[in-house]
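# Fold the following, please.
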Amino acid sequence: MKTKFCLVIFICLGIFETAYPQAGVLDSTFGTNGIGAFPFPLGAGYSVLVQNDGNILVGGNTANNSCAIARFKPNGTLDSSFGTNGKVTYYIDGHCQNAAMALQQDGKIVFSSTSTLGFALLRFNSNGTIDNSFNGSGLVISNFNTEGYSDVSLPVVIQDDGKIIQGGNAHDNSGVDHFGLIRLNPNGSIDNSFGISGRVMTLIGNPLPALWSLAVQSDGKILAGGYSESQMAAPSCFALARYNINGSLDAANFSLDGKVTEYFGLGGASGASLDYDIANAMSFGHDGRILMSGGSLLAGDTNSPIPIMKFNIDGSLDNTFGINGKIRYFAEPASFEINSIAVQIDGKILLCGIASYDLSGNLNDYCVARFESNGEIDSSFGTNGIAYSTLDSAMDMGYSIAIQADNKILITGYSFTHGMFVARYLPGIVNGLNDVSSEAIQPILTYPNPIHDKAIIEYTLEQNEKLSILLTDIHGKTVQAFITNETRLAGIHEEELHLTESLAAGTYIISISNGKNSQGVKVVKY
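Presented below is the predicted three-dimensional model:
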């Protein structure tokens, strides 16, 4: 009975089709054979975002390490209405070697990079011009010490109130490494209500922590993910911290002290206990749990697998995922390093990164892998779950992944021959309904669809539940909470949901969660 009901919903929403191209192949309708124009030869793409209008932003650097953004039309050609012929560059001091971007609700682009003086944050108008209303110049430089130690910025996120959090590797005045976070007001000034003078520094795990990912939960709490190395590299572990809105560690609700460190193996420096794990990427699953991935090498490994850990919302490992919350997936002869995670609306997990074939690291493909929500490889994607691609015979690297409203998959990175690139892959069939092993919450029906200012959802509960009903964007970020932890009795329910007037047109997901499982359906706002 449940299967028949799901099928009816798929047909009503107009997203069930009888035939789909193979998942994990390049989309021939994008650019040339699935590859967009090459905007910056010898540059690299480190961040890819999809705007509500379907245009694609790629952020990275140029050959001289200037900050760089290119905007592409949905067909893979450069958008000449952005910057100069679709491209924007900004030279700070020649140290833009990593980059991250975030989009404000008003369409402005926040660009995180590094300078010799510390964290660098730029803001651009939607047309690519620098936004001089941001700190008076469009640029904010921040640091954590006064002794000249280099602070390296990496991720950036925007809170619902418009405040901007930038993260990375910070040093105190003794040169000790920390997770470092800084929060700015929307105008670029320091938010002194956060931490100490707008800054938070956290020791975590081994002596050399590295913060690579940031995310904001629906309740406003802040997640910082990365890894923590030793002085001799190994042992190295995944590292995760959660902060309250004011920047204090969430010691009451997340692990024992607001911090989590986890190894895949025995956590040793050498020999039979050798354990070197790094986490470059983090994302929320649609069940609200936390996914992390990067690289892993244990004693006895001849190749590096794809490693994934999944955590519950309290910081404990999710034992329903893989083996005790962990997966190490080998696909020899390649060794893998994952740099970005995205989660489809059906809960499947996409990862992009690098597949290496020699110890020098100079013979690489960029790759995309897909796993089921329970951690099993999705063999319908690419070749046995992994799509390998190459633009030249030497070095190709994937750094960032994003999912379009139509579920197509975007990758950006670096090619030895072509520099910055963007590629698009076909997803195959992607169900509009996200069913995460929940018998307690039966499938939901949403109408009308598309929606304008309100939507009506119908669902059935097998028992009394405390529910949250959320609206998220296609990247999983909560944009509106309709109800939070409210009790609903067993039976059939109908709820009228009113959207905020400022909500931009685009594709969103309405989800119902009881804290353990969730159901979601894709809707279009016009």
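# Going by C-alpha atoms from here, please, whenever you check contacts or count neighbours.
Will do.
# how about the closest residue to residue 508 other than its chain neighbours, what does it touch?
Residue nearest to residue 508 in three dimensions, not counting chain neighbours: residue 473, with 4.6 Å by Cα to Cα, 6 or more residues apart in numbering. If you count contacts by Cα atoms under 8 Å, 6 or more residues apart in numbering, residue 473 has them with 479, 507, 508, 509.
# Find the pair from those with maximum spatial separation.
Within these, 479 and 507 form the most distant pair, 11.7 Å apart (Cα to Cα).
# measure residue 28 to residue 123 for me?
According to Cα to Cα, to the nearest Å, residue 28 and residue 123 sit 33 Å apart.
# how distant is stretch 466-476 from the center of its chain?
Per Cα atoms, centre = their mean, to the nearest Å, the displacement of stretch 466-476 from the mean C-alpha position of its chain is 16 Å.
# All the strands of the stretch 351-500 of the chain, in order from the start?
Remark: strands assigned in the stretch 351-500 of the chain by DSSP state E, counting those that start in this stretch are 364-371, 386-389, 396-403, 409-415, 419-425, 433-435, 445-447, 454-461, 465-473, 478-488, 491-498.
# so what does the longest one touch, helix or strand wise?
Where contact means 3 or more Cα pairs under 8 Å, 6 or more residues apart in numbering; DSSP states H and E, strand 478-488 is packed against strand 465-473.
# Adding neighbour count and secondary structure, write the contacts of residue 473 out as TSV.
Putting the contacts of residue 473 into TSV (neighbours: other Cα atoms under 10 Å; DSSP: H, G, I helix; E, B strand; the rest coil) gives the following:
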residue	neighbour count	secondary structure
479	18	strand
507	18	strand
508	23	strand
509	26	strand
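# quick one more, to check against the first:
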Amino acid sequence: MTAGDLDTTFGTSGTTTVNFGQTSIANALAIQSNDKLVLAGRVGPVATGDWGIARLKKDGALDPSFGSSGLVTINFTTEEDVARAVAIDSSGNIVVGGFVGSEPAGAIAFARLTSSGALDTTFGSGGTVTYRIDPTLGNAVRALVIDSSGNILGAGIAGANPGLIRITSTGALDTTFAGGAGKESVAIGASGHLFALALLSSGKFVVAGFDATGTTTQDDFLVAQFTSTGSLDSTFGTSGSGFTDTDFNSLNDLSFAVGLQSTGKIVLGGDTDSTDAFGISGDAKAGWTRYSTSGALDTTFGTSGKTQINPTLVGDGVRGIVIDSSDRVVSAGFIGEATDLASFADPVAGSFGVYRLTSSGAADTSFGAAGVGWVRTTFANGGDGGRAVGLQSSGKIVVVGGATTGTPSQLNFAAARYLS
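Now for the predicted structure:
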């Protein structure tokens, strides 16, 4: 068996899907200390969907001790409600974040579930909280982390700007953050968008996304660092700005994932060389960059700080990153999406894509039977796409997202496990 092969002891020959009875897709993954897998995403049509959370046993079977036969749905509004992030706190509770009431005009929301899948009534109001940063435009959490004090930090959007929010373990706004407000809209660059978040041991945190640099028609990878209280960190980035933008080839480059290596260096991943600003068209390639702890592009990584992998002549990209014990960059996303994936749109025609780079940014030739550093998994020849990746205690690689299966075909939560 080769690293990158499907692990046939997981699910059915290495893959599994979860059917909520209607269209669904997993956007996020958290792995419990017992290697159970918690998937969070959307259940139902885009315009009227609800939050969906599923828990799988270590081997990929639905966990009947969680929710209703392994499934939980949370209905906030009659409009679009989507879970985009999930984490496990120190008590084993499950914290989920996202948005409710549509991304263009909705609110940030968090929910906390007990380990059995019930809403935790000690959190917020009956287990959920909602907040607005921008009073009229859309607000959303796209990534979250839980710090050593149990505070929940979220990053995403607040109207036209990036949004940050920190709440306490009870769901109240953290008055030690953002000048006492607990939430803020922060302008980063010309038009920054945030999709990923990582917490540093110092209490500072880094965010990743993309920025329209000098024009609204070209986006570049964006990495920014904030102090523990929510201010852009003047010790980081270009000329003390707190952020760094990176262009690949004068086309649109969209970062959706971030990982921290043991040295503290910061790795971003996403879609590169799209011919439009939303990542919809062109021969988009999976791409990565690495930065020093001060935010400078690390030219010892890949080729002058950048790596691209291009399995097909249509859309290939990255949605999640995890760093393994050898500092290799393990990434999940999609391969061969005919129309690419604008942001986190539902997959149409592609496959799960799993990529592994060496610690220095080269395609890992020990990964995948073809020795190219990537593998492609198709479930049933419909639209499949990976959204998040994690490592179980064995080092095995778990990717979650959506897969179109069944008769009639339907997009479902999906997971696959790979040998490491």
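# of the strands of the stretch 351-500 of structure 1, which approaches residue 281 of structure 1 most closely?
Per Cα to Cα, nearest to residue 281 of structure 1 of the strands of the stretch 351-500 of structure 1: strand 396-403, 9.3 Å.
# how about that closest one, aligned to which bit of structure 2?
On structure 2, the counterpart of strand 396-403 of structure 1 by TM-score structural alignment is residues 384-391.
# Relative to structure 1, what is the average displacement of that stretch?
The superposed stretch 384-391 of structure 2 is, by mean Cα distance after the TM-score superposition for structure 1, a mean 0.4 Å from where its aligned residues fall in structure 1.
# now what about that stretch, what contacts it?
26-31, 318-322, 324, 330-335, 346-353, 378, 397-404.
# Which stretch of structure 2 lines up against stretch 276-295 of structure 1?
The aligned range for stretch 276-295 of structure 1 is 252-271, by TM-score structural alignment.
# Can you give me the buried ones in the matching stretch?
Residues 252-261, 265-271 are the ones in stretch 252-271 of structure 2 that count as buried (16 or more other Cα atoms under 10 Å).
# Then stretch 518-526 of structure 1?
Buried positions in stretch 518-526 of structure 1, judged by neighbour count with 16+ other Cα under 10 Å: 518, 519, 520, 521, 522, 523, 525.
# and if you look at stretch 82-91 of structure 2?
82, 83, 84, 85, 86, 87, 88, 89.
# quick one: which of the buried residues of stretch 518-526 of structure 1 is nearest residue 141 of structure 1?
Within the buried residues of stretch 518-526 of structure 1, the smallest distance to residue 141 of structure 1 is 37.3 Å, found for residue 525 (Cα to Cα).
# ok now do the aligned residue in structure 1 for residue 319 of structure 2, which residues does it touch?
Alignment note (TM-score structural alignment): residue 319 of structure 2 maps to residue 339 of structure 1. Neighbour list for residue 339 of structure 1: 280, 281, 293, 294, 351, 352, 353, 354, 398, 399, 400 [criterion: Cα under 8 Å, 6+ apart].
# before we move on, what about residue 364 of structure 2?
Contacts for residue 364 of structure 2 (Cα under 8 Å, 6+ apart) come out as 356, 357, 358, 371, 372, 373.
# re earlier: who's more crowded, residue 28 and residue 123 of structure 1?
residue 123 (28 against 14; other Cα atoms under 10 Å).
# What residue in structure 2 is paired with that one?
Counting by TM-score structural alignment, the partner of residue 123 of structure 1 is residue 112.
# Could you pull up the contacting residues of the nearest residue to residue 207 of structure 1 once chain neighbours are set aside?
Once flanking residues are discounted, residue 207 of structure 1 sits nearest to residue 230: 5.5 Å by Cα to Cα, 6+ apart. Counting by Cα under 8 Å, 6+ apart, residue 230 of structure 1 makes contact with 206, 207, 208, 236.
# Skipping adjacent residues, who's closest to the match of residue 123 of structure 1 in space?
residue 95 (4.5 Å).
# show me the contacts for the aligned residue in structure 1 for the one you found.
In structure 1, the residue paired with residue 95 of structure 2 is residue 110, using TM-score structural alignment. Residue 110 of structure 1 makes contact with 101, 102, 103, 104, 121, 122, 123, 124, 156, according to Cα under 8 Å, 6+ apart.
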